[in-house]
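Participant: give me a 3D structure for the following:
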Amino acid sequence: MRQKDIDVLRGVRILIVEDEPLLSMAMVDEIEEAGARVVGPVASVEGALEILATTPVDAAILDVELQKQLVYPVADRLIERDVPFVLTTGHDADGLPERYAAVPHSAKPAPASEALTMLADLLSRR
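Facilitator: Sure, this is the predicted structure:
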């Protein structure tokens, strides 16, 4: 990860929404190494929405499909709040709804650093 990414991420609260424990743990490690703070991780849409109702977040990494449920309600809530996020998916990203066309996405499995670099780029534009 580039030093400028680490500088941008330092102290940022990042929500992780991921239902695969190994990927989730890798993201937690990468986020903490960059000096950011992990919110979650959570493995369900309901859990993510509960966190968003009570806990401020600055950014998020969302797995598109969680236990056969799509993460779109969480993504929509983040858009309403103007919170940047990255989508990760093991499926064809061309199948994402048009409203997420401008949202960066990472193909799974990819290194956690890929999604985190995309998130740093989004945050640096603010």
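Participant: from here on, just use CA atoms for contacts and neighbour counts.
Facilitator: Fine.
Participant: and Ala60, what helix or strand is that in?
Facilitator: In this structure, Ala60 sits in strand 59-63 according to DSSP states H and E.
Participant: mind listing what's buried along that strand?
Facilitator: Neighbour-count burial for strand 59-63, counted by 16 or more other C-alpha atoms under 10 Å, picks out Ala59, Ala60, Ile61, Leu62, Asp63.
Participant: and the residue nearest the centre of this structure?
Facilitator: Central residue of the chain (C-alpha atoms, centre = their mean): Ile61, 0.6 Å from the mean position.
Participant: what residues does stretch 85-102 touch?
Facilitator: 59-65, 75, 78, 103-109, 115, 118-119 (C-alpha atoms under 8 Å, 6 or more residues apart in numbering).
Participant: this one as well, want them side by side:
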Amino acid sequence: MIGRTLRGRRIVILEDDYFQAHDCKAMLEQAGAVVVAVSATIPSLDGLLAKGPIDAVLIDINLGDSVSFDFARLLVCNAIPFAFLTGYDAAMLPDDLAGRAYISKPADHARVRAVLAEIIASRPG
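Facilitator: Presented below is the predicted three-dimensional model:
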């Protein structure tokens, strides 16, 4: 069921740990998702959207020398579902992002796939 839910879904991975990013990419592609971008830094959302729609974003809180909260807020404004994948405690999320999908590192593949499938399925429209 989860594999079918992710099949063909366009996912972006924002992760500054090379091995974590590529492990997630391989796992999601094995589940049938299309990983349209992997970035260790905060990208331009307009640039990503120019390549086509985005079904979900897997986003680390700390990307190099910056945090991803403003990018997460931009995703909220554009109704793009996302899940934080981070080693930080959920308590560090700002009030406006608290309650968003959150996966603690290290996370197993089944958990990542399940959370992504859930946030994609709950997207309006």
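Participant: now render the buried residues of strand 59-63 of the first structure as TSV, adding distance to Pro84 of the first structure.
Facilitator: Formatted as TSV, these follow (distance: C-alpha to C-alpha, whole Å):
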residue	distance to Pro84 of the first structure
Ala59	5
Ala60	7
Ile61	9
Leu62	11
Asp63	14
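Participant: ok so, going back, tell me the residue in the second structure aligned with the residue nearest to the centre of the first structure.
Facilitator: Aligned counterpart of Ile61 of the first structure in the second structure: Leu58 (TM-score structural alignment).
Participant: you'd agree its match is up against Arg10?
Facilitator: No: using C-alpha atoms under 8 Å as the test, Leu58 of the second structure is too far from Arg10 to be in contact (11.1 Å).
Participant: how near is Pro111 of the first structure to Met118 of the first structure?
Facilitator: In this view, Pro111 of the first structure and Met118 of the first structure are 12 Å apart by C-alpha to C-alpha, to the nearest Å.
Participant: between those two, which one's more packed in?
Facilitator: More neighbours surround Met118 than the other of Pro111 of the first structure and Met118, with 20 against 14 (other C-alpha atoms under 10 Å).
Participant: and that one, what does it touch?
Facilitator: By C-alpha under 8 Å, 6+ apart, the contact list for Met118 of the first structure reads Val86, Pro104.
Participant: brilliant, that's me finished.
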